[in-house]
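Asker: Provide a 3D model corresponding to the input given below.
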Amino acid sequence: MDPMHSGMRYTPKATEHEWDPSLQFLPASDSKKLEKKKGLKAGAVIGLIVFFLVISLMTGLLVWHFHFRKVVKIKKMYTGSMRITNQVFVDSYENPNSTEFKTLAKQVSLELREIYSKTPQLSKYYIDSTIQAFSEGSVIAYYTSEFHVPSGHEDSVDRAMSSMDQIVHKSQERRRTAKLTSGKPVDLVFDDVVTAELDTRLFQTPKALRFYQHTRSNHIGILESPGFPNYPYPPNQMVQWQLRADRGYVIKLDFDTFNLEENCKNDFVRIYDSLVAIESRVMDEICGYYSPSDHLAYVSSGNVMLVTFVTNEARDYPGFRAHVSQIPATTGVMKCGGTLSASSGTFKSPNYPDYYPPFTSCVWSIQVPSGKYIKVTFEKFLVSEPGQDGTSCSKDYVKINGKKLCGEFSNVVETAEESYLTVVFSSDASYVDRGFTAKYEAFEPKDPCPKKFMCGNSNCIDQKLKCDGWNDCGDNSDESDCKCSSSQISCRNGMCKPKFWLCDGVNDCGDNTDEQNCGFCSKEQFTCPHNNKCISEKQKCDGRDDCGDGSDEAECARSNEVKCTQYTYQCKNKKCVSKLNPECDGTNDCTDGSDEENCDCGKQPYKTSRIVGGQDASQGEFPWQVSLHIRGSSHVCGASIISDRWLVTAAHCVQDDAKTRYSQPGTWDVYLGLHEQRDKSKAVKRGLKRIISHPSYNAYTFDCDIALMELDSPVTFTDAIRPICLPSPSYVFPVAKSVWITGWGATREGGYGPNVLQKAEVRIINGTVCNDLMGGQLTSRMLCAGVLAGGVDACQGDSGGPLSSLSTEGRRMFLAGVVSWGDGCARRNKPGIYTTVTKFRGWIKEMTQV
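Answerer: From the prediction side, this is the model:
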């Protein structure tokens, strides 16, 4: 036995002062060294304590960070679709409750989970996937995937999901190789993977309803917003309609009523070329109020479509109704492209003038007789899309002569100096538009514009239109190198412009020739709008009425109450405000709020039509327009609705002649809400109770050319029948402001009136210049306005009709003038003369109480 392992191993501690006799103490040779060693030991102990404190603190922080700290996570939803190439579609896949649907849905869901779990950027945040639907080809699966992502990590998840097609492809390759090696059957095979983040508005709404509809031939289905037509749609709701057509058909969605809140951030309808809301497959987002004449009709690229309707918590509106049908994918509506071999002809985008489908590709080959060239004119062109600036044309476009066209325009000409030309139209997967209509024609190379002037853009115009001051070509080539007449402005750059554009504050020449030597105030001065007085800019907002009309104290930050003059707006409490045109602008400028009373006027209920290049007004676009007929006969004059009983027209319309007593109420039939003269079924007909012509009307000078008409019974206001706002006496319609004239008047001298209500944009003209042009015939109660579009094709409106001016904030139209007289009808360089309504505001109120 080892002696070291025998005996007692533990020795009890010795009591105090009892030392082990065998223990020997070595003498300390240096007491300072001994003290130093003691210090080192103490430092080591302190260091250990600090170390353990740091470790404890770090541990605590980590525990708090990972266990106790509440991590902010953001819910992210993604939608997508992918084609299952090794499956065949069966009808039971349409039914989410069928065994077949559930079985395949489970397989796809498991596949998605497997794919996400193998992707580091996604695996930690993935929650679940839901298979929403299947459709043909071979089988397309539509899904939503949910992730809860810590704040700050959203970008990495977005990047990963944006490359889902690559992730799925790599995953499929790995698993296919493994299955083939092991001899096991291959799982579902995917391609054509499309994924996008879901719009947050589509999953934050608490209420959601989903409907399914399969169209069939010779049948029209109905889609209606909840409550339509009896009640407004409810707030905070989302409704989705999954629409299907038979194989070989596409879906047509046609809205006959559409009335939502104007702001798409609140209430909207989205249409998808898919069965789930994939952002890259959205065809359009719609809101606002559309006229029945502004057709909203969409066609899918395949046999599926999704319609999504979302509302927020405020302001309920009537909603919408749409018709759903299926049409053959090869029908004439959908066909496009082909060979065009005649000397002239037309072609258009599929479904024009309704919206073309996504994924469209058309090729037209135009072949004219040998030795001739080709000219193509795009009469109306609406091919625009969000994110496309009109220059790159990287999304939807028309390709001709090697260049791409996109955007909005009309009457653009392209020529090919050969007898063969190819035109290509292409639309991508998202956002569709109305498309285009075009005509082509062959022409002789030596004479491209027989007996006409050829513009720089190859357009052809009448020789008389050259150097007349109007840009008829569209590229100003007809107005260059001109010799101006005495009735025109001679611009230094060689152009000629109508003289009534002189000194109106707009640079029409392009080199400012027309705005020089006008007697205007200098740049350091303020121009008083009513009397053209010049004052120093320093006198603005100084508390004194330096202009004499209060305009220099308008729009100042402090109180805008000023001394009352003929140029200031007077409130009901007899106090006056200096703000320019304060009435019905949505702000209470009067302390008694009277400037915002009686403001249910001048509203255009519908969105303005986007159809370019025409002068037809949209149905209901000018609901205050009235058509005055001689009883039992046709249209004679126009008028404007100012209340449910009263109209404003021109005094010269109600003057008797040898044959007709126009001053008598029984002579007239009044049509309100009329759009087409040949279709009066939708209009409201009224008789007249009395006619009041202004007592100072002068039949020779047309001074005070204004009259009032009282209806024999009140009219009920609708979308098509509404009053226009009457301006106060102090209301200012500044020179160069764009205004609108409307009517059914002849579009040329000696011509016939049109069937559809016409509109034309005109510009208010400097009164002094206009008076000179008209031989000094203007009075202070007349307003001058000229046609911007120019030419005989721009309707000058009818006598008695309205000159409508949009308010500064763009909320309402005000009656600036009444169509009175002019030198002929629609003559170039001859402006129209209108009765200034502000000069007769007091008389109108006295007669009508309006």
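Asker: From now on I want contacts and neighbour counts done on CA atoms only, so please keep to that.
Answerer: Will do.
Asker: So what's the residue count around the nearest residue to residue 597 once chain neighbours are set aside?
Answerer: Spatially, and ignoring its direct neighbours in sequence, residue 597 is nearest to residue 584 (7.4 Å; CA to CA, 6 or more residues apart in numbering). For residue 584, the count of nearby residues is 24 (other CA atoms under 10 Å).
Asker: want to put them side by side, so please do this one too:
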Amino acid sequence: MRNPEPPTRGPRASRGSSVGELSADLRYKHHSQIMNGSEEIVEFLPVNNGKKMEKRGPKRCVVLLVIVISALLLSLIVGFMVWHFQYWNAKVQKIYNGYLRITNRQFVDAYENSNSSEFAELAGKVKDTLAALYGSIPALGPYHKTSVVTAFSEGSVIAYYWSEFSIPQHKVKDAQWALMGERIFNIPPKSRALPTLSVGSFVAYPVDPRTAQTSLDKSCSFALHTKVGEVTHFTTPGFPDSPYPNRARCQWVLRGDADQVLSLTFRSFDVAPCDERESDQVKVYDSLSPLEPRAVVELCGTYPPSYNLTFLSSQNVLLVTLITNTPLRHPGFAAQFFQLPKMSMCGGALTEVAGTFSSPYYPGHYPPNIDCLWNIEVPSGNNVKVRFKTFYLLEPHMTLGSCSKDYVEINGEKYCGEKPPFVVASKSNKMTVRFHSDASYTDSGFLAEYLSYDSSDPCPGMFTCNTGRCIKSELRCDGWADCTDFSDELDCVCNATHQFTCQNKFCKPLFWVCDTVNDCGDNSDELQCGCSGQTFKCRDGKCIPESKKCDHLRDCADGSDEADCGDGAGAASCPQNSYKCRSGVCVSKANPECDGMRDCSDGSDEEQCECGTRSFNKQSRIVGGQNSDVGEWPWQVSLHAQGQGHLCGASLISPNWLVSAAHCFVDDMRNNMRYSDPRVWTAYLGLHDQSQRQASTVQERKVKSVISHRLFNDFTFDHDIAVLELDQPVTYSNWVRPICLPDATHSLPPGKAIWVTGWGLTAEGGTGAVVLQKGEIRVINQTTCHRLLPQQITPRMVCVGFLNGGVDACQGDSGGPLSSMEDNGRMFLAGVVSWGEGCARRDKPGVYTRVPLLRDWIKEKTGV
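Answerer: You can find the predicted model right below:
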């Protein structure tokens, strides 16, 4: 990642009265007074009649109680009647999709055409047969409204259909039980169903009514049949020039010849993003009816071209459906399919000393409904070891720990899901490996190797993990779990000089103690790490005098001494590590810019945030390497020097500007190369493979100007940063997008995972990469960085990597991005690849230009 350099320091390239009162008043008034009020006559009642007069009828409270109870009873009766007639007997529309097997007919080509007389004739008989079948089931017969036959396929003939029922609410469960699973039916002899149609079995499942509508929408319904040696292509309507239709129900019926299976690949896929509430959705079924138990895959969102989107059928048909619900405008997909001979057997006998085997059609998705059995036998006296190099047997909604769907079974134990490489060993010279896939969703499967080994010494000259994996002896007790079961870090005696003994007995490097990262797993390396009285502890573990906290000067390397100093509202200036809003208000929150939350009242922290996102958010499963995906790092730029090819990397920050490393543009007078001259350079954006610079995704631009930091020191590599102006602006696309620039207060806490990318050397002293490489590394605290590289680290530098080596930038990566992902998934340019001592050496992390500290300079020079 560098131009010619010193041998030890290498450049690198989300109210009224009551009834009682009224009655008492009337007893003391003459009736005439009541009638007309013209005479005033008072009549006194005998005392002994008072009691009698009070008992003229039942007590009024009793009457009221009777009235209330009667009203309640009446309400209950009315309510019950309303519920009974409107709810209990309410009819519910239910649609069931399914298929039935016709055993006394042979498939003819005319059945493929739904407009043919042969199709109409057989479809009519199927509908009569369905009516008869439903009629024989009390829970279904009275409620069946209609059935529609949608397609036929071989086997002898399979009829696909959907049936509509109008079922009383209280009968829905009975109906569902009646149709559960695959049922064998014999038509009763006295049945009026046509005797010429013999049904072996039929299946039906409840379905979303929208899916059934696809059969009625002929404007977006297609039927394709591929032949031997042909590759048949199809796309969504309008692809790629216009988006697919909104609120559409589309389907593609795919067929091959008898005794063949289909291989379907989506070459380009871009539909509306996945959303739990509503989204556009593509589904593929191993059937010609959209039966959920026969769904092979469900897709939405965007996938890069290199992502594995190849799917196999178990028979000679597939159904692809597209249901669109959102108004978003996306191009859709381009796909192709062809036929393959149906696999006659799966598995076999493996008798060599070593060998490999894989799931069917690997690395494409294995087909549904398949079982394979491998019988491995190695020479007598030895044992068998199987190492799964890749293992992807994952299904949607899979219950954790349950392997009831797709699995690999060895020695009675089942394995499923997504796993890192692992080893299974036998206790004899034989092993049986069984692979099973059910009728629904499939994955890309596995790749495995087996070998014969001596049980007394399974890993000659190496350490044997409890899983059976072999690792180098020096990796034993080095603080890193190289065995997936941690067995290489158990029962260790730590080296007191260089290692810390965790409470869980793991050994960790001594300089990881008190670095704010829980390296032990039980946090014992971060206990008892406080600073003494009158001191402040930085986030990276350093102790400074309390008086230096909030003094507007960065005394902690990570700026944590200036991070929590109040919001500073109305302040003329902010502490060095506080974010300053456009209004002048200071925000002490860490990294508030473009995090999706409005922290500044004027919203300035969320402006200019159309950056740091990737169209292709699915990551490919790459076997045994660090190849990046096409479009995975759309801000990565390749800089080519005239006559020399790729020399350095850079990052796109706007349509016109790039950020790179200053050391890439130091002139080499010995070889008469003026790297400071912009005319020497050509920038390639959207590039993935250096051998395909003419690809349609790539944009080529000349460099108009090169501006290196005036304080760049080509001996210490301090201020190693430069900006490049392009002669013409680039056009943003799925493959070309800018990365976000961090605010000057953006923090990079120790232990944070960051990605480095580039086409540099894949090994120290090796050759450059052709395909863009990626590596995940982590920030190392500044104290450790100073200790490992004494007198060489300045505040403008940050160490990132692994202290045991193994992952690092190298020559040719210089100037490239150090991409830091925040919690909302947005990427920021944390650093620029600068220098290092060798590549991926133990205790020699890579050194990168700390971009946040040079943010103001970048804005001054570019306006970005």
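Asker: any idea what the residue nearest to residue 597 of the first structure aligns with in the second structure?
Answerer: Counting by TM-score structural alignment, residue 584 of the first structure lines up with residue 594 in the second structure.
Asker: hang on, isn't its match packed against residue 612?
Answerer: No: counting by CA atoms under 8 Å, residue 594 of the second structure does not reach residue 612; the two are 9.6 Å apart.
Asker: list residues touching both of those two?
Answerer: Taking CA atoms under 8 Å, 6 or more residues apart in numbering as the contact rule, residue 594 of the second structure and residue 612 both touch residue 826.
Asker: Would you agree the residue nearest to residue 597 of the first structure is in contact with residue 602?
Answerer: No: Residue 584 of the first structure is not in contact with residue 602 according to CA under 8 Å; the separation is 9.7 Å.
Asker: Please report how far the residue nearest the centre of the second structure lies from residue 675 of the second structure.
Answerer: Centroid-nearest residue in the second structure: residue 618, 6.4 Å away (criterion: CA atoms, centre = their mean). According to CA to CA, to the nearest Å, residue 618 of the second structure stands 37 Å off from residue 675 of the second structure.
Asker: now do residue 424 of the second structure
Answerer: 55 Å.
Asker: which of the two has more neighbours?
Answerer: Neighbour totals were compared for residue 424 of the second structure and residue 675, and residue 675 leads with 20 against 17 (other CA under 10 Å).
Asker: With residue 816 of the second structure as the reference, measure out to the more buried one.
Answerer: 17 Å.
Asker: How about residue 497 of the second structure?
Answerer: 37 Å.
Asker: Which parts of the stretch 51-200 of the second structure are helices?
Answerer: Using DSSP state H, counting those that start in this stretch, the helices assigned to the stretch 51-200 of the second structure run over residues 60-83, 117-135, 172-178.
Asker: so which of those is the most packed in?
Answerer: Per-stretch averages of neighbours, counted by mean count of other CA atoms under 10 Å, single out helix 117-135 among the helices of the stretch 51-200 of the second structure, with a mean of 18.
Asker: neighbouring contacts of that one?
Answerer: 110-114, 140-142, 144, 147-149, 159, 185, 187, 191-194, 197.
Asker: Then stretch 584-596 of the second structure?
Answerer: Under CA under 8 Å, 6+ apart, the answer for stretch 584-596 of the second structure is 14, 563-574, 577-581, 599-600, 605-607, 609, 742-743, 745-747, 822-824, 826.
Asker: Which of those residues fall in strands?
Answerer: The members of those that map onto strands under DSSP state E are 579, 580.
Asker: Is there a quick PyMOL command that grabs whichever of the contacts of stretch 584-596 of the second structure are buried?
Answerer: Buried members of the contacts of stretch 584-596 of the second structure, defined by 16 or more other CA atoms under 10 Å, are picked up in PyMOL with:
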select buried, resi 563+564+565+567+568+574+577+578+579+580+581+599+600+605+606+609+742+743+745+746+747+822+826
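Asker: Tell me who's in contact with the alignment partner in the first structure of residue 436 of the second structure.
Answerer: Aligning on TM-score structural alignment places residue 436 of the second structure opposite residue 426 in the first structure. By CA under 8 Å, 6+ apart, the contact set of residue 426 of the first structure is 359, 360, 361, 362, 396, 397, 398.
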